[in-house]
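Student: sharing a model prediction with you, sequence too.
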Amino acid sequence: MKKTVISLALAALAGWASAGNLQVLVLDKDGKPVQDAVVVVVPANQGAPKVALPTQVTINQEKMRFIPAVSVVAVGTKALFVNNDPWEHHVRASAAGFAQFNAASSGGFELRLDGKPEGKPGKTADAVFEKAGPVLLGCHIHGSMRGHVYVSDSPWAVLTGADGIANLEQIPDGAAQIKVWQADQLLDIPPQSVTVSATPGKATMQLTVTPRRRRI
């Protein structure tokens, strides 16, 4: 019995020691920090993240904006769209990139949401993000509306903060690749190879564009 307990304790310790943390700084082409860039780490070794990506998300339409402007979710996530504006929105989604809302693009969807009646909850509609990759959100009626959802097949994916930094925890030790996606960076920048260890690591990724200022 004592040997079994010791073996379990050693296994748990080994599992704890086989994960590391990584801090990634994302800069624009001028060297300034970029907020709301998606940082994805793909380790060669499998493991479980400290915090799983959400499988449910709520995206509001408010003052002709998508809130949040960028969401990071797991493949298969169910999204609840809520229209808090008093007017109708015709939400549409397609793969983000050069072919924005192109009729030939696949994997998109359309949702019509009536305006919010005064004094009552906003109208809602559901959709599921079934395919990995960035998704562009827009509105058929209001062309200025833009939002994004990044659907990640790696559980190590997070948005950068105002300081341009993304912190990722409990990544399995060994080789890994860092990928960065940002809405205005239409041409992907090359991934960066890193080695994750028990010692916290740092990396810097630089875009080739200066992101447009977000509409407030």
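Tutor: Nice, I can see it. Residues are numbered from 1 along each chain as shown.
Student: contacts and neighbour counts: CA atoms only from here.
Tutor: OK.
Student: name the SS class of W16, please.
Tutor: Here W16 is helix, with the state taken from DSSP: H, G, I helix; E, B strand; the rest coil.
Student: now do T4
Tutor: helix.
Student: can you give me the helices in the chain?
Tutor: 2-17 (DSSP state H).
Student: and the spatially most central residue of it, what does it touch?
Tutor: Taking CA atoms, centre = their mean, the centroid of the chain lies closest to V72, which sits 2.4 Å from it. V72 makes contacts with 38, 53-54, 149-152, 157-159, as judged by CA atoms under 8 Å, 6 or more residues apart in numbering.
Student: now which of those would you call buried?
Tutor: Buried residues within those, counting neighbours by 16 or more other CA atoms under 10 Å: 38, 53, 149-152, 157-159.
Student: out of the residues you listed, which is nearest to N102?
Tutor: Lowest distance from N102 to those (CA to CA) belongs to V149, with 17.4 Å.
Student: surely that closest one is in contact with A74?
Tutor: No: V149 is beyond contact range of A74, at 10.1 Å (criterion: CA atoms under 8 Å).
Student: identify the residues contacting V42.
Tutor: When contacts are counted by CA under 8 Å, 6+ apart, V42 touches 154, 156, 176-179.
Student: comparison target, given below:
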Amino acid sequence: MRKPFLVALCLAAGLQTAQAASVQVTVLARDGTPLPDAVVVLEPAAGQAMPALQATSPTITQEKMQFHPAVSVVPVGSRVKFANLDRWDHHVRGGPAGLVASGTYGFEFRLAGREPGKNPPGGEVTLDKAGPVQLGCHLHGSMRGFVYVSPSPWAVKTSDTGVATLAEVPEGAMSLRVWHPDQLIDQAAITVQVQAVTTVNVPTQVQPRKARRVQFESGSTY
């Protein structure tokens, strides 16, 4: 009569002792070299619940005609702040990244140039839809940046060596997805069996663009 109760106790004990793992993912470009600024996302296998997300409030700056950082990763629901550190006006626009982008932007606003001795002009936006967002400036067409809005708490971008490390990942089957700003087509997700320490190499067909350098002379204005 008590067997079902004992089974339930065993199952509960098993859940309580489930181990959190560390997953190291190395992402490679089309030529086999490490791929920096690739976003790596782990999601629970089908049928498993997604943990609650903790929204963040990062700041993206505009300086020397660039967005810094060039690629940001935030959870869904995060409120992203923008600040203009240049002396001239900038515009901030954001819309879907990739080939599906149609010129319809989810948000856009203008930031005045920074005045000496004053706080930089800024604006904020809440990103409540998962997926990559491309940033641009109507005033300076060469400026671009990206924010990957993740539906999963296990999301991080690769370092200069193409490596992303995700901590506190539950052991078991997980879906791994890789995204990069310069990809032409979406990369299919792969299934990874997460163990205590898991390492994965992910080749891609991405060949990143060369960054455009903008020269600034001392004392010059734009």
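Tutor: All right, it came through fine. Note that this is a predicted model, so its numbers are computed, not measured.
Student: TM-score for these two?
Tutor: Once the chains are laid over each other, their TM-score by TM-score structural alignment, normalised by the length of structure 1 reads 0.86; 201 aligned residues with a CA RMSD of 2.1 Å.
Student: circling back: so which of the contacts of V42 of structure 1 sit within strands?
Tutor: If you go by DSSP state E, those have 176-179 in strands.
Student: quick one: contacts for the nearest residue to T55 of structure 1 once chain neighbours are set aside?
Tutor: Closest residue in space to T55 of structure 1, ignoring its immediate chain neighbours: T77 at 4.1 Å, by CA to CA, 6 or more residues apart in numbering. Counting by CA under 8 Å, 6+ apart, T77 of structure 1 touches 54-57, 128-130.
Student: which residue in structure 2 aligns with T77 of structure 1?
Tutor: Matched to structure 2 by TM-score structural alignment, T77 of structure 1 sits across from S78.
Student: now its match: how far from R110 of structure 2?
Tutor: 21 Å (CA to CA, to the nearest Å).
Student: could you do T126 of structure 2 as well?
Tutor: Applying CA to CA to T126 of structure 2 and R110 of structure 2 gives a distance of 17 Å.
Student: compare these two (neighbour count), which wins?
Tutor: R110 (17 against 14; other CA atoms under 10 Å).
Student: nearest residue to the aligned residue in structure 1 for that one in space, please, no chain neighbours.
Tutor: For R110 of structure 2, the aligned residue in structure 1 is R112 (criterion: TM-score structural alignment). Leaving aside its chain neighbours, R112 of structure 1 sits nearest to H90 (4.4 Å; criterion: CA to CA, 6+ apart).
Student: neighbours of that neighbour, how many?
Tutor: Neighbour count of H90 of structure 1, defined by other CA under 10 Å: 15.
Student: that one touches E110, doesn't it?
Tutor: Yes: with contact defined as CA under 8 Å, H90 of structure 1 and E110 form a contacting pair (6.9 Å).
Student: residue in structure 2 matching P134 of structure 1?
Tutor: Aligned partner of P134 of structure 1 by TM-score structural alignment: P132.
Student: you'd agree its match is up against V147?
Tutor: Yes: contact status for P132 of structure 2 versus V147: in contact at 5.8 Å, counting by CA under 8 Å.
Student: ok, now which ones touch S57 of structure 2?
Tutor: For S57 of structure 2, the contact set (CA under 8 Å, 6+ apart) comprises 78-81.
Student: can you tell me how far it is from G77 of structure 2?
Tutor: According to CA to CA, S57 of structure 2 and G77 of structure 2 sit 10 Å apart.
Student: how deep is the aligned partner of D163 of structure 1 in structure 2 tucked in, by neighbour count?
Tutor: Here D163 of structure 1 is matched to T161 in structure 2, going by TM-score structural alignment. T161 of structure 2: 14 surrounding residues under other CA under 10 Å.
Student: got it, and P155 of structure 1?
Tutor: Using other CA under 10 Å, P155 of structure 1 is surrounded by 22 other residues.
Student: I189 of structure 1 versus that one, what's the distance?
Tutor: 20 Å.
Student: unless I'm mixing things up, V75 of structure 1 is touching K131, no?
Tutor: Yes: assessed by CA under 8 Å, V75 of structure 1 is found in contact with K131 at 6.1 Å.
Student: need the overlap of contacts for these two.
Tutor: V151.
Student: quick one, which of those two is more surrounded?
Tutor: Taking other CA under 10 Å, V75 of structure 1 and K131 do not tie; V75 has more neighbours (21 against 18).
Student: and the contacts of stretch 140-155 of structure 1?
Tutor: 38, 40-42, 49, 52-53, 64-75, 89-92, 96, 129, 131-139, 183.
Student: thinking again about what came up before, just the buried ones among the contacts of V72 of structure 1: which are in strands?
Tutor: 38, 149-152, 157-159.
Student: which one of those sits closest to Q206 of structure 1?
Tutor: Nearest member of those to Q206 of structure 1, counting by CA to CA, is V38, at 12.5 Å.
Student: the closest one contacts V180, correct?
Tutor: Yes: between V38 of structure 1 and V180 there is a contact under CA under 8 Å: 5.6 Å.
Student: skip the chain neighbours and tell me the closest residue to R93 of structure 2.
Tutor: Using CA to CA, 6+ apart and skipping residues adjacent in sequence, the residue nearest R93 of structure 2 is E108, 4.1 Å away.
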